[in-house]
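In: I need the structure of the sequence given here:
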Amino acid sequence: MSTLFHDAPAGRPATLTRRIISQGRYEAATMLRNGEQLVLMVVMPLLGLLALVATPLLDGMGHSRVAVATPGILALCALSTAFTGQGIATGFDRRYGVLRFLSTTPLGKGGLIAGKVIAVLVVLALQVVLISTVAAFMGWRPPFAGILLGIPLLVLGAAAFTALGLLIAGTVRPEATLAITNLGWILLASVGGIVLPAGKFSSSLEGLVQWLPSGALGNLMRAALIESRLDVWGLIILLAWAVVAAIAALKWFKWN
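Out: The predicted model follows:
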């Protein structure tokens, strides 16, 4: 369990900021120590990158395989960490009473959620560094303007998927959370437009993919890191998902 009074002067409680940072540090360390989550957050994206670069799936897109594959894999990292990883962790914390206990401490409900967001961003940053380094060795050279544009878009994607993960974790049983988030990861990663561009699917499926948060984030990252361009429609869709999911999570999340 995280300590809510770390780094505080003797005899005085830690400030709210220090409590949130301490909780975020604990959450991030817990995620990185979990073997199953490491497979989902690190091994699967790396294997996906290698597979896309080694096979002709992305041929005919007008750019090199690694240039098209890497933005989608970075978006996949946000899905893995914010949606599946955080959703499962929160679901079981709720089952074992951890959420109920922490929500009554000086950390508070708002501090607990802020700590989870910090943990997601820390882990996502590590994923981005790892994937980008491997991609660079494979010849990936994104434009600098595209990198500056892609970073906040990836953070927005992480926020949207965190809200969706918390919504599921806070409204259904942990076993159902495990099934829904894992199945969701499989479907969104394979046919959700996050790894493979929507243009790779049939016309009917392509129209659906454009409205998914996964498809929006995938399009945003590819537009930014390949063309240094902001996909305005993708941004509107992703923002809508983030806002709606956050409102729903705040309204229906159950702490016990």
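
In: only C-alpha atoms for contact and neighbour calcs from this point on.
Out: OK.

In: might you report the residue contacts of residue 156?
Out: Counting by CA atoms under 8 Å, 6 or more residues apart in numbering, residue 156 makes contact with 238-239, 242.

In: so what's the residue count around residue 101?
Out: 14 (other CA atoms under 10 Å).

In: no no, residue 203
Out: Around residue 203 there are 11 residues (other CA under 10 Å).

In: could you measure from it over to residue 209?
Out: According to CA to CA, to the nearest Å, residue 203 and residue 209 sit 10 Å apart.

In: and which of the contacts of residue 156 is nearest to residue 161?
Out: residue 242 (7.4 Å; CA to CA).

In: to compare against the first, here's another:
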Amino acid sequence: MTPPTPTSAAGGPATPLQRWLAQARFETATILRHGEQLLVALVLPALALVVLALTDVPDLGSGRRIDVATAGVFALAVVSTAFTGQAIATGFDRRHGVLRFLGASPLGREGLLLGKLGAVGVVIALQLLVLGTIAAVLGWRPAAIGIVPALVTVVLGAAAFLALALFLAGTVRAEGVLALANLVWVLLLGLGVLVPTDELPESLTPVARLLPSGALGDGLRLSLVEGAWPVSQWLVLLVWTALGGAAAARWFRWSD
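Out: Below is the predicted model:
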């Protein structure tokens, strides 16, 4: 599959916005057509939601179990798409020379990054819609007052994990990215994504709260279960976005 080469309505060169939107559509279609990415982005989170809702292991703390489980699975969906999926896809695009080609095209590096960001946003929206429907069938009833702060948390979490994904994909060889991205995905499940940081061993709780996984998971639980505004979690996510973005800008290599 090759990226689109859009033109303006008048038949001349496309505007930057048209190029960015075309790249976002291309990136979105690539994700949705990739079976392995769909497995990590949608199938596994859906299975996790059903298992957590219908069992009592692990302990998810206070609150209705379905509500706490749904918030955690939403966090898992964000991590799966913004970090794991993008790290692997970008890593192999770099190895195959796709990034170097697109970076030198009229799309430019800025357009490529904006296209990826747009695709991540579209896919996460689809994930939340599907997972939210399943959760509603299972009895999920979110705190209405927490929907707006939850959306803010999702946006900040996606930005933080996408920045970290680009840093990983731009500094490690593709095979290493594949292994590390999947390993990190597994480790983060128990470090605040699915399991609240309050329910972790005392030695892990302060560490998990400072990780983007803990900030994202706890932030969504505070919003959707308690209707709170997780300002401290937002600050953690902003710091990780800044660190990941700065590291990617400094060390990202556009080709092997």
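
In: TM-score of the superposition?
Out: With the length set by TM-score structural alignment, normalised by the length of structure 1, the two chains reach a TM-score of 0.96; 254 aligned residues with a CA RMSD of 1.2 Å.

In: quick check, nearest of the contacts of residue 156 of structure 1 to residue 56 of structure 1?
Out: residue 238 (29.0 Å).

In: that closest one against residue 158, yeah?
Out: No. The criterion here is CA atoms under 8 Å, and residue 238 of structure 1 misses it with residue 158 at 10.3 Å.

In: who are the packing partners of the helix or strand hosting residue 93 of structure 1?
Out: In this structure, residue 93 of structure 1 is located in helix 86-95 according to DSSP states H and E. Here helix 86-95 of structure 1 touches helix 98-103, helix 144-169, helix 174-191, going by 3 or more CA pairs under 8 Å, 6 or more residues apart in numbering; DSSP states H and E.

In: what does the strand or helix carrying residue 29 of structure 2 correspond to over in structure 1?
Out: Secondary-structure element containing residue 29 of structure 2, defined by DSSP H and E: helix 16-33. Using TM-score structural alignment, helix 16-33 of structure 2 corresponds to residues 16-33 of structure 1.

In: any chance you could list what contacts the matching stretch?
Out: Here stretch 16-33 of structure 1 has contacts from 1-8, 37-38, 85, 106-107, 111-112, 114-120, 122-123, using CA under 8 Å, 6+ apart.

In: same question for stretch 230-237 of structure 2.
Out: 149, 153, 156-157, 160, 210-212, 215-216, 218-219, 222-223.

In: settle this for me: residue 196 of structure 2 is touching residue 216, isn't it.
Out: No. When contacts are counted by CA under 8 Å, residue 196 of structure 2 is not listed as touching residue 216 (10.3 Å).

In: more neighbours: those two, which one.
Out: Set residue 196 of structure 2 next to residue 216 and count neighbours by other CA under 10 Å: residue 216 wins out with 35 against 26.

In: how about the more buried one, nearest residue that isn't a chain neighbour?
Out: residue 157 (5.7 Å; CA to CA, 6 or more residues apart in numbering).

In: what sits against the one you found?
Out: So residue 157 of structure 2 contacts 78-79, 212, 216, 237 (CA under 8 Å, 6+ apart).

In: check which residues of the match of helix 16-33 of structure 2 are buried.
Out: 18-28, 31-32 (16 or more other CA atoms under 10 Å).

In: that one vs structure 2, average distance?
Out: Stretch 16-33 of structure 1: mean distance to aligned residues in structure 2 after superposition is 0.5 Å, counting by mean CA distance after the TM-score superposition for structure 1.

In: buried residues in the helix ranked longest in structure 1, which are they?
Out: Longest helix in structure 1 by number of residues (criterion: DSSP state H): helix 108-137. Neighbour-count burial for helix 108-137 of structure 1 flags 108-109, 111-125, 127-128, 131-132, 134-135 (criterion: 16+ other CA under 10 Å).

In: superpose on structure 2 and give me the mean offset of it.
Out: Counting by mean CA distance after the TM-score superposition for structure 1, helix 108-137 of structure 1 comes out at 0.4 Å.
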